[in-house]
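K.L.:
build me a structure from this.
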Amino acid sequence: MPQVKANGIDIHYEEHGDPGNPAMLLIMGFGAQLTLWPDELVEALAGEGFRVIRYDNRDIGLSHKFHGVKAPGLVKMTLMSKIGLTPKVPYTLADMAADGIGVLDALEIEKAHIVGASMGGMIGQHVAATYPDRCLSYTQIFSTTGNPKLPAARKEALQALVTRPQSDEEDVLVDHGVMLARTIGSPGYPSDEERLRERTLTSVRRSFYPEGPTRHLSAIVADGDRREMLRKVEVPTLVLHGEDDPLVPCEGGRETAECIPGAKLKTIPGWGHDLPLELVDTLASDIAGHARMATN
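P.N.:
Okay, here's the model as predicted:
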């Protein structure tokens, strides 16, 4: 299993495509392993002429775990944020951005196209803002600015995301994962039941670590409003968002595109908070086309 020492911790990664092609770094979201990037999308991007690298964020999958490090409770963090205080958290989204740059360093990659989904999009924003010299382009997928005045997630979507499974028995974990995927997924592109259960089972057997998402969530809440940071981003940016996303409403993507100078926005009806097979070709074409335009 390939691992690198990045930002002082062990990060697990995978590569696809010709090593001589331009690099594309995929950053996944909250509590999600690198396998949530569909193989079909990864291969499609590689087929478009990129060296595609996906990795497990810290505290998830096969990367370093911060065992025993406690994060403040969600209620406490939310209240502190509302009165302008920054809660002390185990690590920040800026730290996680440095992890991604550490992966590029370890692989001796000077510059890469950055693609971030959900929390990975927030991390990608930090990469684009803090390490512009390492970024060929930035593509954000169903993410947001952190503006507290934007529409919130639907109650059922947020509840599904933060609720822990009732036990760690394999069948219970798979049922829970399928429930979550259905709740936040695309109404216009429902997943095949057999494929969804198979992917969820593979994910559970690869790694189950419920403590990691708690610390991920604390990093998101503590990060606050990123609009001021986004207005300074100079990296060519594409924002992709589903018009039917129940977890991160489309307004988050629209506002990101408004904040980043010159950013392009594409929204897709029927698309929720997942990466359905039916959209793989469209997304691969959009991401690859943006990356090529950014470097021409």
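
K.L.:
every contact and neighbour count from this point should use C-alpha atoms.
P.N.:
Noted.

K.L.:
contacts only, for E43.
P.N.:
By CA atoms under 8 Å, 6 or more residues apart in numbering, E43 lies in contact with 16-17.

K.L.:
to check against the first, give me the structure of this:
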Amino acid sequence: MTQACPVQSGSAGALGIDLGAHLDQFADLPSGIRICFRDLPPRPGVTPHPVPVVLVGGLSLEQSFWPRGFLDRLAEGGLRVITLDNRDAGRSTHLEEQQRATKLQLLRARPPQGAYTIEDMAEDVVGLLDHLDLDQVHLVGMSMGGMISQTVASTHPFRVLSLTSIFSTTGNPKVGQPARSTLLRLARRAPRNEMEHVAAHLGMTQHLAGWAFRPDVEQEVVVALRNWRRGAGLGNSAATQRQISAIQASGDRTASLGRITAPTLVVHGDRDPMVAPSGGRATHDAIPGSTLEDIPGMGHHIGPEVDRELAILVEHHAFAAWHREQMAALKE
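P.N.:
Sure thing, here's the model as predicted:
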């Protein structure tokens, strides 16, 4: 049964920070994981596309991290947009009882025993599709969400009509590695309060954004405050470590990517300090028939000057995949 997620306490309203609680719903999956999601309709008056698009976010990112301009463009194109909080993000299940990885384990890529995997997170997405009675979707994932989406497409090929993988990688340790400057930032002490979290978010966003598409500082302050309040504040650090452990526990997925049959668009910037561009190229090389779209000057952030451009790429890719399927069905 779909219900509204509980609203967390705080002074968000006084500061004009909309947590979007009126949009949040959640699904209780057979695995015991609760996934919080939003189901956004296409724009009124626009002919709706028959297949929804599901957006899967990256490391520690709750679903409202998807930029408004990106979502608006997809809605204007007639797409029904479904977003979700991955496990250990936002208002989905936080697995506090799981063993926490130490910094040494994270740096040495040695997850703790019993760590969940990217495959487990992919099954969360499939569970949500089952909950919504969706046989097939367009799937879009950024960063870790790209890894999750790739895994859904390789393990449940008939559920994915098209795949878009944005600044993600294959899990091969020889490609897509973060820059040393990024690792040093990730190793810093976790924020202890809301203001430290905002400062850390602004610093990391400025670092990741690339040279051509700079972030909107005022917008990013709102994003950081929303993320802190929806993500249970101090619980974010341990949750992020568990997600990093999931990536490490999943290893190299290159061979499985070769089983993807959905038309695939791989998008990567050439100034990405979190997932080096070699990760995007390796993803393209691993997925048969995929298309690689390099965006000059883009880093590891969907800024206000690139969000609609990226949405147009996703929209065109989704509609082209759907038309190809329709033409193939007519020939049978």
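
K.L.:
can you get me a residue count around the equivalent of I260 of structure 2 over in structure 1?
P.N.:
Counting by TM-score structural alignment, I260 of structure 2 corresponds to V233 in structure 1. Using other CA atoms under 10 Å, V233 of structure 1 has 23 neighbouring residues.

K.L.:
which element is the aligned residue in structure 2 for A291 of structure 1 on?
P.N.:
Applying TM-score structural alignment, one finds that A291 of structure 1 aligns to A318 in structure 2. Using DSSP states H and E, A318 of structure 2 maps to helix 307-331.

K.L.:
can you give me how far that helix is from the chain middle?
P.N.:
Offset of helix 307-331 of structure 2 from its chain centre (CA atoms, centre = their mean, to the nearest Å): 20 Å.

K.L.:
what do you get for stretch 269-286 of structure 1?
P.N.:
On the basis of CA atoms, centre = their mean, stretch 269-286 of structure 1 sits 15 Å off its chain's mean C-alpha point.

K.L.:
give the buried residues for that stretch.
P.N.:
Neighbour counts over stretch 269-286 of structure 1 (16 or more other CA atoms under 10 Å) mark 271-277, 280, 283-284, 286 as buried.

K.L.:
for the most centrally placed residue in structure 2, give its distance to M204 of structure 2.
P.N.:
Taking CA atoms, centre = their mean as the criterion, G57 is the residue nearest the geometric centre of structure 2, at 1.5 Å. Distance, G57 of structure 2 to M204 of structure 2, using CA to CA, to the nearest Å: 17 Å.

K.L.:
residue in structure 1 matching F70 of structure 2?
P.N.:
Alignment note (TM-score structural alignment): F70 of structure 2 maps to L41 of structure 1.

K.L.:
ok, now which ones touch that match?
P.N.:
Contacts of L41 of structure 1 by CA under 8 Å, 6+ apart are 280-281, 283-284.

K.L.:
repeat that for M28 of structure 1.
P.N.:
Per CA under 8 Å, 6+ apart, neighbours of M28 of structure 1: 34, 36-37, 54-57, 116-121.

K.L.:
which residues in the stretch 101-250 of structure 2 form helices?
P.N.:
For the stretch 101-250 of structure 2, applying DSSP state H, counting those that start in this stretch gives helices covering 103-107, 118-131, 144-155, 180-186, 194-208, 217-230, 236-250.

K.L.:
closest to T283 of structure 2 out of those?
P.N.:
Checking these against T283 of structure 2 by CA to CA gives helix 144-155 as the closest, at 9.2 Å.

K.L.:
tell me, that closest one lands on which residues of structure 1?
P.N.:
Alignment note (TM-score structural alignment): helix 144-155 of structure 2 is matched to residues 119-130 of structure 1.

K.L.:
ok, back up a step: in a markdown table: the helices of the stretch 101-250 of structure 2, plus mean neighbour count and distance to A329 of structure 2.
P.N.:
As requested, the helices of the stretch 101-250 of structure 2 are arranged in a markdown table below (neighbours: other CA atoms under 10 Å; distance: least, CA to CA, whole Å):
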| stretch | mean neighbour count | distance to A329 of structure 2 |
| --- | --- | --- |
| helix 103-107 | 13 | 48 |
| helix 118-131 | 20 | 23 |
| helix 144-155 | 27 | 21 |
| helix 180-186 | 12 | 47 |
| helix 194-208 | 18 | 43 |
| helix 217-230 | 19 | 43 |
| helix 236-250 | 22 | 36 |
